[in-house]
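A.B. asks: Requesting a structural model of the entry that follows:
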Amino acid sequence: MLIPKRLKKGDTIGVIAPASPPNLDNMNKAIPFFEQKGLHVKIGPNVSRTYGHLAGTDEERLKDLHDFFQDPTIDGIICAGGGYGTARIADYIDYDLIRNNPKIFWGYSDITFLHTAIRQQTGLTTFHGPMLGSDIGKETFDDQSRAMFDQLFSPQNLTYDESFSPLHMISKGEASGEIVGGNLSLLVTSIGTSFEIDTKGKLLLIEDIGEEPYRIDSFLNQLRQAGKFEDAAGVIVGDFSESDPKKEASLSLDEVLHFYFANLNKPVLSGFKIGHCLPHFAIPLGTKGTLSTPSKTLTIEPGVY
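C.D. replies: So this is what the prediction gives:
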């Protein structure tokens, strides 16, 4: 495990768009948030580019990622937004460059593919958390979500309990392991690739947006048949926003989750506000966590040193 160095006042964060074009207006509105924390902000040269549904060509998006990891004046990298496209560049990334220049890397949604690829190729701990154009620049961005960035400035253990949101036990137990995962549909697209999600002995986080129960069912079934739930030490069920079925003849999301997890004989808790939601509880991926259904808690070790 490779832990990135904490941020301090005067440091510079670099902003990249490795997936779809971000909302540039919201991105610019988010910059003062970081400046108020004493940070400088450098926007990647290719962030404002577009290439169809992508934020520039694969080469342009890859260049910003490489340049900012290599640049010694950049102390952390935060993604402007998600969407689609990170998987297209995953097998062209110079992972030795990242391993030799470890630093904070933060984002979620489509960024899940990069979280998995970077962690499994380099051992670097990364962060699943809100982004500039998608979240921080919006008027609805809340104080609880803002506070999650404090973990980048000092090593701190995180504890998620029911003071943040109600949690529901699907399968009882307690287990510890490295936290992995993220967006469910992106985890499924990793199956059969060089970056297939490794869940053995790990706590698997899943979340998604805009997917009806029948789609979530198909995603979970693929992970089940690939042995990902059997391998996992436990499952952290994050937020599944905009998941209501559009047809009357449909299983509910709860019914789908119970089908796959109720008899898993390992801890599974749902209700975590982790994902496409506000408040958004940001967490490090790659550090050790403990999931306990008796206490309904998730505790997580620091993601910086």
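
A.B. asks: C-alpha from now on. contacts and neighbour counts both.
C.D. replies: Will do.

A.B. asks: Please, where are all the helices along this structure?
C.D. replies: All helices of the chain, identified by DSSP state H, fall at 24-35, 58-70, 86-89, 95-100, 112-122, 143-147, 184-189, 213-225, 228-231, 253-261.

A.B. asks: who wins for proximity to K172 among those helices?
C.D. replies: Of all the helices of the chain, it is helix 253-261 that lies closest to K172, at 10.0 Å by C-alpha to C-alpha.

A.B. asks: Let's compare: structure for the following, please.
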Amino acid sequence: MILPKRLQRGDTVGVIAPASPPNIEQLKRSFIFLRELGVNVKIGNHVQDINGYLAGADEDRLHDLHSMFKDPFVHAIFCAGGGYGTGRIAEQINYELIKRNPKIFWGYSDITFLHNAIRQCTGLVTFHGPMLASDVGKEGFDDLSKKMFQQLFEPKELHYTEYISPLEVIAEGECVGELVGGNLSLIQSMMGTPYELETEGKILLIEDVDEEPYRIDGMLNQLTMAGKLASAAGVVVGDFKNAVPTNDKPSQSLDEVLDHYLKRLEIPVIKGFKIGHCQPHFAVPLGVKAKLSSKTKSLIIMPGVQ
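C.D. replies: The predicted structure follows:
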């Protein structure tokens, strides 16, 4: 495990768009927040590129990623947004470059592919947190979401309890393990690739957006058949925004789907965490030790920086 160095006021953070084109106006508004944190901003050369549903050509998005890790004056890398596209550049990433230049890497959603590929290839702890254009630059960005950036400036043990949101136990138990995972559809897309998520003995975080119950059913069914759920130490169910049928056909509910696959597990499973496409968005480091307990309805996570 490699912990990136903490941020300090006056440091520079790099901004990249490794997936889909971000909303540029919202991205610019997010810089106000970053400057309030006391950091400077360096924008990747291709952040404003548009190539259909991609933020520029694969080689250009890859170039921005490499450039920010290589630049000794950049201390953290924030993703502008998600959408689609990070899986297309995963095989071309210079993971040795990242391992030699470990630094804070922050994002979620489609960035899940990069979180897991980078961690499994380098050991670097990365951060599942709100993105600049998609979240920070929008009106009404939540105060708790803003506070979560403070974990980058000082090593902090994070405590998620029902003080933040109601939590519901799906399966009883208590466990300690490395927190991994992220967006469920991205975890599924990594199956059968060199970056397939390793879950054995780990606490698996899942979340998603705009997926109907039958789609979530299919993803969880695949993870079940692949042994990814049974081998985990525990499961943290984050936010599943808009997980409702889009037509009038009969459908199971999200809760019914989750119960079918997760209640049978002999490991702790808790749902209701505001982690994902939601406000507030409780940002968490991935790759650090965490403790999940149904007894206390809590998730305790070790610091993600040194």
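
A.B. asks: coming back round to it: need the helices of the first structure in JSON lines with mean neighbour count, can you?
C.D. replies: Shown next, in JSON lines, are the helices of the first structure (neighbours: other C-alpha atoms under 10 Å):
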{"stretch": "helix 24-35", "mean neighbour count": "17"}
{"stretch": "helix 58-70", "mean neighbour count": "19"}
{"stretch": "helix 86-89", "mean neighbour count": "18"}
{"stretch": "helix 95-100", "mean neighbour count": "15"}
{"stretch": "helix 112-122", "mean neighbour count": "22"}
{"stretch": "helix 143-147", "mean neighbour count": "14"}
{"stretch": "helix 184-189", "mean neighbour count": "22"}
{"stretch": "helix 213-225", "mean neighbour count": "17"}
{"stretch": "helix 228-231", "mean neighbour count": "19"}
{"stretch": "helix 253-261", "mean neighbour count": "16"}
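
A.B. asks: Between those helices, which one is closest to S163 of the first structure.
C.D. replies: helix 143-147 (11.6 Å).

A.B. asks: Pull up the aligned stretch in the second structure for that closest one.
C.D. replies: Per the alignment by TM-score structural alignment, helix 143-147 of the first structure matches residues 143-147 in the second structure.

A.B. asks: can you pull the contacts of the residue nearest the centre of the first structure?
C.D. replies: A centroid search over the first structure (C-alpha atoms, centre = their mean) returns H128, at 3.0 Å, as the residue closest to the centre. H128 of the first structure is in contact with 106-108, 112, 182, 282-285, counting by C-alpha atoms under 8 Å, 6 or more residues apart in numbering.

A.B. asks: excluding its backbone neighbours, what's nearest L132 of the second structure?
C.D. replies: In space, and not counting its chain neighbours, L132 of the second structure is closest to A80: 4.8 Å by C-alpha to C-alpha, 6 or more residues apart in numbering.

A.B. asks: ok, how many other residues are close to that neighbour?
C.D. replies: Neighbour count for A80 of the second structure, taken as other C-alpha atoms under 10 Å: 32.

A.B. asks: can I get the contacts of H128 of the first structure in CSV with distance to E162 of the first structure?
C.D. replies: Putting the contacts of H128 of the first structure into CSV (distance: C-alpha to C-alpha, whole Å) gives the following:
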residue, distance to E162 of the first structure
W106, 25
G107, 24
Y108, 23
T112, 26
G182, 21
A282, 16
I283, 16
P284, 19
L285, 21
